[in-house]
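> Build the 3D model from these lines:
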Amino acid sequence: MIVDESTTIAACIGDTIGERIISGALLPGAPLRQDHVAREFSSSHVPVREVFRQLQAQHLVVAMPRRGVRVAPLDTNSVKEIAEMRAALEVVALRNAAQRLTSSHLARIEFTLNEGDNARTIEDFERANRSFHQALAAPCGMPRLLANLDGLQLANSRLVFAMARSASWQPRSNQDHRLILQALRARNIDHACNLLARHIQTIERLALPAS
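As a prediction, this is how the structure comes out:
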């Protein structure tokens, strides 16, 4: 299979810019100019425009009239939207996945859980956290749903890193993850789904200032 060079360049640019946004190196509202990005990566404007479209589809950037492309906000409305969409869609995915869970799937979920427990940096923790939620949903066999969840997971990662910057993050065990796995092993699907929804909504309460 022949891989178009511009596609490879776009993937490289997209991965780099996306990681900067997720980690907080690029703050909400920061402008992204085609000419600056093209110059940094020694690229034409064609792959950069494609990257901007991809990042917009992932809700990492927004195109604003007369203001150009900017890093998407992390305001109150954004946080609520991310949490509510994840809670709804991940539960749908888990209900469908639960009917297909095998011992291999459960072992994969437990592996990602242990990776999170053993994490010593926020980067390792968030990588494991994202993998745990992906492992829960993966067996559902619904590619469109999984694609939407991937984008929401990236948005959620921004919240995690933003909260870690505002507070001193310490390694810790994720008890919610362990309880979800226990419920799945017991084939108590309703309980697992309720735990998952509550767990996802916790980040909204943590991220938003008390009213």
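
> switch to C-alpha atoms for all contacts and neighbour counts from now on
Fine.

> Not including adjacent chain positions, what is the nearest residue to the residue positioned nearest the centre of the chain?
In the chain, the residue lying closest to the centroid (CA atoms, centre = their mean) is residue 153, at 1.9 Å. Nearest non-adjacent residue to residue 153, counting by CA to CA, 6 or more residues apart in numbering: residue 130, 6.6 Å away.

> I have a second one here; can you model it like the first so I can compare?
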Amino acid sequence: MKVTTSRNGVASERIATALRESILRGEHPPGTRILQEDVAADFGASRLPVREAFRILEADGLITLVANTGAWVSRLSLAECEEIYQLRERIEPLLLGYSIQNLTPEQLDRLDELAVTMQTLRDPEEFLRLDREFHLLSYAGAHTAILGDTVRRLWNTTQHYRRAYTLLLDPDGNRIVHDEHHMLVQALRRADADDAERVLLGHIRRTRLELARHPALFD
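Below is the predicted model of the structure:
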């Protein structure tokens, strides 16, 4: 019995990881139904690890499980998205403040490298991948019981809308995003929590305000 449970656990993590990556890449748009039997067939698995994988992804904020209908990729209304971004504006600077004193020189160098690399990219998906690495790495020095997991969940939930925002950027908006990344790295290197938190709050707020100008994204 223990072996079976272990195997199901390994299978569910493998399935959850693959589905998480595909959802974050935009292969399953918000509102898409994911059928348990299709996933089981794709992975050569029974339904038990698929159900467990779905529970993992629901906890990640990536899917919504609806009784008697199955799993759906999470989608937000404009009001829900605005509320989540307002929440992010408040808690991510707090998480950054917890992190700033514990970031290593190697992590700061990687943040600098990511900021420079993102500025040269033309592929939106690669930008999104590195941008996610950049911001989550900036929080890596924080040791929290709840806040870090909450922020990652909110990032997952808003991934599709971050993609939409990236595609909406004009040259001036794109320049501002990159300037803010560099300003954030400079503040982190100085261990200036007030400045870093200020830059980050404005960075997140800018996305919220731009998305609010495009309500059709949420239809």
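
> quick revisit: the residue nearest to the centre of the first structure pairs with which position in the second structure?
Using TM-score structural alignment, the partner of residue 153 of the first structure in the second structure is residue 155.

> buried sites along the host helix or strand of its match?
Assigned by DSSP states H and E, residue 155 of the second structure belongs to helix 147-157. Using 16 or more other CA atoms under 10 Å as the burial criterion, the residues of helix 147-157 of the second structure that qualify are 148, 150-151, 153-157.

> do the same with stretch 129-143 of the first structure
Here stretch 129-143 of the first structure shows 129-140 as buried, counting by 16+ other CA under 10 Å.

> Distance from the chain centre to it, please.
Centre-to-centre, stretch 129-143 of the first structure and its host chain are 12 Å apart (CA atoms, centre = their mean, to the nearest Å).

> Look at it and report the distance between its end residues.
20 Å (CA to CA, to the nearest Å).

> In strands, which of the buried residues of stretch 129-143 of the first structure appear?
Residues of those located in strands (DSSP state E): none.

> Relative to residue 21 of the first structure, which of those residues is nearest.
Using CA to CA, residue 130 comes nearest to residue 21 of the first structure of those, at 16.1 Å.

> how much space between the residue mapped onto the closest one from the second structure and residue 163 of the second structure?
Superposed on the second structure with TM-score structural alignment, residue 130 of the first structure falls opposite residue 132. Distance of residue 132 of the second structure to residue 163 of the second structure, computed by CA to CA: 11 Å.

> Shouldn't residue 71 of the second structure be within a helix?
No: counting by DSSP: H, G, I helix; E, B strand; the rest coil, residue 71 of the second structure falls outside a helix, being strand.

> How about the contacts made by the aligned residue in the first structure for it?
In the first structure, the residue paired with residue 71 of the second structure is residue 69, using TM-score structural alignment. Residues near residue 69 of the first structure by CA atoms under 8 Å, 6 or more residues apart in numbering: 31-33, 52, 61-63.

> Please enumerate the helices of the first structure.
Listed from the start of the chain, the first structure has helices (DSSP state H) covering 5-23, 34-40, 45-57, 76-98, 103-117, 122-137, 143-166, 175-185, 189-207.

> picking that back up, show me the subset of the contacts of residue 69 of the first structure that the second structure keeps too.
Of the contacts of residue 69 of the first structure, the ones still in contact in the second structure (both residues aligned by TM-score structural alignment, their matches' CA atoms under 8 Å) are 31-33, 52, 61-63.

> Quick one: buried ones out of the residues you listed?
31-32, 52, 61-63.

> quick one: which of those is nearest residue 83 of the first structure?
Proximity of these to residue 83 of the first structure (CA to CA) peaks at residue 61, which lies at 18.0 Å.

> which residues does that closest one contact?
Residues near residue 61 of the first structure by CA under 8 Å, 6+ apart: 52, 55, 69-72.
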